[in-house]
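> from the sequence below, what's the structure:
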Amino acid sequence: MAGLGEHITAMVRNHAAGDDAAFYSVALQIAAREARQGHHVLAENIKKAVDASRERKPLANVTALPRVRGDLAELVEVSHPQVKLRELVAPTERIAQIKQILAEQRQRKNLLEHGFAPSHRLLLEGPPGTGKTMTASVLATELSLPMYTVRLDGLLSKFMGETATKLRVVFDAVAAERAVYLFDEFDALGADRSGNDVGEARRILNSFLVFLENSSPESIVIAATNHRAILDRALFRRFDMVLDYTLPDARQAVTVMRGRLGSLAAKTDLTKLGRYTDGLSHADLVKAAESAAKAVLMRGETQVGREDVIVALKARRSASLG
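Coordinates of the predicted model:
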């Protein structure tokens, strides 16, 4: 166990670097040290201070976003999400996976010192609107990191013939700037293709796999796809974790809608709506809730009724499912 002086030095360095996760990790190590020495009140106070600080949302200040220059600026979109884990509606096993990723990232220094890399290469697969991008936002928020989104379909079409070179630029940033890197529309790159472009597609995919294999554990690299079935099988063993996303069940659907409606549905019975929510994604349900809320507010009322929700769900089903 490092001495107290070394711990304090590490905390100062992490604070100066803006690495909140590492700062908290060292603080908890100090708390554990104090507890072992019998200083239980001090240890508990340190833990409470860490928990309270983590719960505090960072200020929404656009000047706090990293400045992206050069080639990287035309390859990524930068954001600073504000989405807490408690806002994500997902099955218990999915939440457990995300908590495991967060725990490993918060303890990454300790893991790396012992020769173990934290989970940092993630594949998220499932239908559109089921929470993949939101999960990336949750990880960025909980770890106080910026999120860089790479639109792979646009990258392939805009930089035809130099995609591998552009991918290197992104992965150089992965090593240089701790952040969450989301490769969206991953099917555009990871598809197991056939046809005249198979040689070029294979070259690009192989480049990505090499970059991914050697990516820095200081950042989180996420690939999101709507079509797992068409992905090249070589991809799966390169990821530390694969998270499967599905359409919400009836109970989850109600939770999603209540979360969006808030006090507008405090007294509304939203049970037994499965026939209307079946087949709708999380995004569809949010849109339906918003539609119901706006209709009610424009009538000058303050409570969304069950029938308002059903009407909105029917309209959404018609638009989404045909």
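
> only C-alpha atoms from now on, for both contacts and neighbour counts.
OK.

> which residue comes closest to residue 120 once chain neighbours are left out?
Closest residue in space to residue 120, ignoring its immediate chain neighbours: residue 220 at 4.4 Å, by CA to CA, 6 or more residues apart in numbering.

> repeat for residue 192
Excluding the flanking residues, the one nearest residue 192 by CA to CA, 6+ apart is residue 232, at 4.4 Å.

> residue 88: neighbour count?
For residue 88, the count of nearby residues is 19 (other CA atoms under 10 Å).

> state the distance from it to residue 131.
Distance, residue 88 to residue 131, using CA to CA, to the nearest Å: 8 Å.

> could you do residue 294 as well?
To residue 131, residue 294 is 24 Å away according to CA to CA.

> what do you get for residue 222?
13 Å.

> between these two, who's got more neighbours?
Taking other CA under 10 Å, residue 222 and residue 131 do not tie; residue 222 has more neighbours (26 against 22).

> what about the more buried one, which helix or strand?
Using DSSP states H and E, residue 222 maps to strand 220-225.

> residues in contact with that strand?
Residues outside strand 220-225 that contact it (CA atoms under 8 Å, 6 or more residues apart in numbering): 119-126, 132-133, 136, 174, 178-187.

> what does stretch 116-130 give?
By CA under 8 Å, 6+ apart, stretch 116-130 touches 101, 104-105, 107-108, 111-112, 132, 212, 217-228, 236, 238-248, 281-284.

> at 6 Å instead, please
For stretch 116-130, contacts defined as CA atoms under 6 Å, 6 or more residues apart in numbering pick out 101, 104-105, 108, 217, 220-226, 239-246, 281-283.

> which one is residue 265 nearest to, not counting chain neighbours?
Spatial nearest neighbour of residue 265, excluding adjacent residues (CA to CA, 6+ apart): residue 304 at 5.4 Å.

> give me the three-state assignment for the one you found.
Classification of residue 304 using DSSP: H, G, I helix; E, B strand; the rest coil returns coil.

> what's the burial count for it?
Residues contacting residue 304 under the criterion other CA under 10 Å number 23.

> that one reaches residue 266, doesn't it?
No. Contact criterion CA atoms under 6 Å: residue 304 and residue 266 do not qualify, at 8.6 Å.

> host element of the residue nearest in space to the middle of the chain?
In the chain, the C-alpha nearest the mean C-alpha coordinate belongs to residue 136, at 1.2 Å (CA atoms, centre = their mean). Counting by DSSP H and E, the element that carries residue 136 is helix 132-142.

> Proceed likewise with the subsequent sequence, for comparison:
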Amino acid sequence: MATIEQVKALMRMHFEDNHEKFKSIALQIAAHEAKIGHTASAREIKEIVQNPKYKAQKKLVKFNTKYDMLEQKIAEYSFHDLVLSEELESKVQRIITEYRKRDLLRKNGLKNRSKILIVGEPGTGKTMTASVLADELGLPLYVIRIDKLVTKYMGETSVKLRQVFDCIQEIQGIYLFDEFDAIGSDRSLDNDVGEMRRILNSFLQYLENDDSYSIILAATNNPKLLDKALFRRFDDVLEYKLPDLGQIQCILENHLDGLALNEVFDDQVYESAKGLNHADIVKVCEEAIKYSLINDENISRAMILSYTQDRKGLYRFKEA
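Down below sits the predicted model:
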């Protein structure tokens, strides 16, 4: 029988629309039922969870476009999934609040923050933030595919960039320029060419003139490569860093909440994950959950420590 903590966790996941976590907790309950001999109940729970007709259906907003550089994505994350510093959380919340009050601001000659530069190491939450904003504001999420935007043909990239900003004007949404340094690099760099300078100049002009109701996000892992003129064109800069010990604890608790744990985690567990990014720590949790389900064992601190070291081991090739 499910514990009261598991029931509460299931309720939270339901109301947060977190289907994957809901499924994980349900399978944990099934595993426990099987362990105590309630095989029929365990089988019924698994059949419900694994039945295709119960899969969550998230609909894409219809978006008729011939432009292959625009890709619509499903907003898979909610604000609960973000684990940020107080300062950064406040900045993200301010973007949401100002958007919701955008008409009031415009009536008074002001404009909500809608042009945001997001910088930070890979896996720290930059792309997730775009998804969270789309989810919170009920807007479609579009990712500008840089590989399709930047071409080898003279003048074609500028044309495509114009088309992107036409879409931004016509279709209200969250627009994410990922790997933005590909078009936003410093115009004074030695390897720069005239065409790329023209592209950046066009981007600066389009961004400055944009008066749409959309939100434009530009994300990069390499802010030092960006042209200095870019920074003043954005309404705000969000800087993402590797999680500290408190944030590591929050990430682990968020992803293991409601699951069967052998013991309470301590500082050694949190210290072991220091240096990993948000995505890495989530992966550690997923590996522990998989092992727990397959081997019918509760999640232990030793399990987390082991998968944390495995994850860190992946970076030895980069350091070498």
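
> circling back: map the residue nearest to the centre of structure 1 across to structure 2 for me.
Aligned counterpart of residue 136 of structure 1 in structure 2: residue 130 (TM-score structural alignment).

> among the contacts of stretch 116-130 of structure 1, which ones are buried?
Among these, those classed as buried by neighbour count (16 or more other CA atoms under 10 Å) are 101, 104-105, 108, 217, 220-226, 239, 241-242, 245-246, 281-282.

> in structure 1, which residue range corresponds to stretch 232-247 of structure 2?
Matched against structure 1 by TM-score structural alignment, stretch 232-247 of structure 2 falls on residues 237-252.

> quick one: what helix or strand has residue 89 of structure 2 in it?
Taking DSSP H and E as the criterion, residue 89 of structure 2 maps to helix 86-100.

> now for that helix, which elements pack on it?
Helix 86-100 of structure 2 is packed against no helix or strand, with contacts defined by 3 or more CA pairs under 6 Å, 6 or more residues apart in numbering; DSSP states H and E.

> so that helix aligns onto which residues of structure 1?
Helix 86-100 of structure 2 maps onto residues 92-106 of structure 1, going by TM-score structural alignment.

> on that earlier part again, tell me which of the contacts of strand 220-225 of structure 1 fall in helices.
Judged by DSSP state H, the contacts of strand 220-225 of structure 1 include 132, 133, 136, 174, 187 as members of helices.

> so which residues of structure 2 form strands?
For structure 2, the strands defined by DSSP state E cover 70-73, 115-120, 141-144, 174-177, 215-220, 236-240.

> the fourth one: average distance to aligned residues in structure 1?
Relative to structure 1, and after both are superposed, strand 174-177 of structure 2 has an average distance of 0.3 Å to its aligned residues, where the measure is mean CA distance after the TM-score superposition for structure 1.

> how about the third one?
Superposed on structure 1, strand 141-144 of structure 2 shows a mean distance to its aligned partners of 0.4 Å (mean CA distance after the TM-score superposition for structure 1).

> corresponding residues in structure 1 for that strand?
With TM-score structural alignment as the criterion, strand 141-144 of structure 2 aligns to 147-150.

> map residue 124 of structure 1 onto structure 2.
Counting by TM-score structural alignment, residue 124 of structure 1 corresponds to residue 118 in structure 2.

> ok, now how distant is that match from residue 30 of structure 2?
As judged by CA to CA, residue 118 of structure 2 and residue 30 of structure 2 stand 41 Å apart.

> before we move on, back to that, the residue nearest to residue 192 of structure 1 and residue 193 touch, don't they?
No. Applying CA under 6 Å as the test, residue 232 of structure 1 and residue 193 come out as separate, 8.2 Å apart.

> which residues do residue 304 and residue 266 of structure 1 both contact?
By CA under 6 Å, 6+ apart, no residue touches both residue 304 of structure 1 and residue 266.

> neighbours of residue 214 of structure 2, how many?
For residue 214 of structure 2, the neighbour count with other CA under 10 Å is 21.

> which residue in structure 1 aligns with it?
Counting by TM-score structural alignment, residue 214 of structure 2 lines up with residue 219 in structure 1.

> can I assume its match is in contact with residue 181?
No. Residue 219 of structure 1 lies out of contact with residue 181 (CA under 6 Å); the separation is 7.5 Å.

> which residues do the two both contact?
Common contacts of residue 219 of structure 1 and residue 181 (CA under 6 Å, 6+ apart): none found.

> hmm, back to that, strand 180-184 and the strand holding residue 222 of structure 1, what's the angle between them?
Angle of strand 220-225 of structure 1 versus strand 180-184, following axes from the mean of the first three to the mean of the last three CA atoms, to 10 degrees, is 20 degrees.

> quick one: buried residues of stretch 150-167 of structure 1?
150, 151, 152, 155, 156, 163, 164, 166, 167.

> which residue lines up with residue 308 of structure 1 in structure 2?
Checking TM-score structural alignment: residue 308 of structure 1 goes with residue 303.

> how near is that match to residue 86 of structure 2?
Counting by CA to CA, the gap from residue 303 of structure 2 to residue 86 of structure 2 is 30 Å.

> quick one, which of these two is more surrounded?
The neighbour count for residue 303 of structure 2 versus residue 86, taken as other CA under 10 Å, is higher for residue 303 (18 against 8).

> and the closest residue to residue 143 of structure 1 other than its chain neighbours, which helix or strand is it part of?
Distances taken as CA to CA, 6+ apart put residue 21 closest to residue 143 of structure 1, at 5.9 Å, once the chain neighbours are dropped. Using DSSP H and E, residue 21 of structure 1 falls within helix 20-36.

> output the contacting helices and strands for that helix.
Helices and strands touching helix 20-36 of structure 1, by 3+ CA pairs under 6 Å, 6+ apart, are helix 40-55.

> the helix it packs on to helix 20-36, inter-axis angle?
Put simply, helix 40-55 of structure 1 runs at 160 degrees to helix 20-36, going by the same axes, to 10 degrees.

> show me how far helix 40-55 of structure 1 is from its chain's centre.
The chain centroid and the centroid of helix 40-55 of structure 1 are separated by 26 Å, computed with CA atoms, centre = their mean, to the nearest Å.
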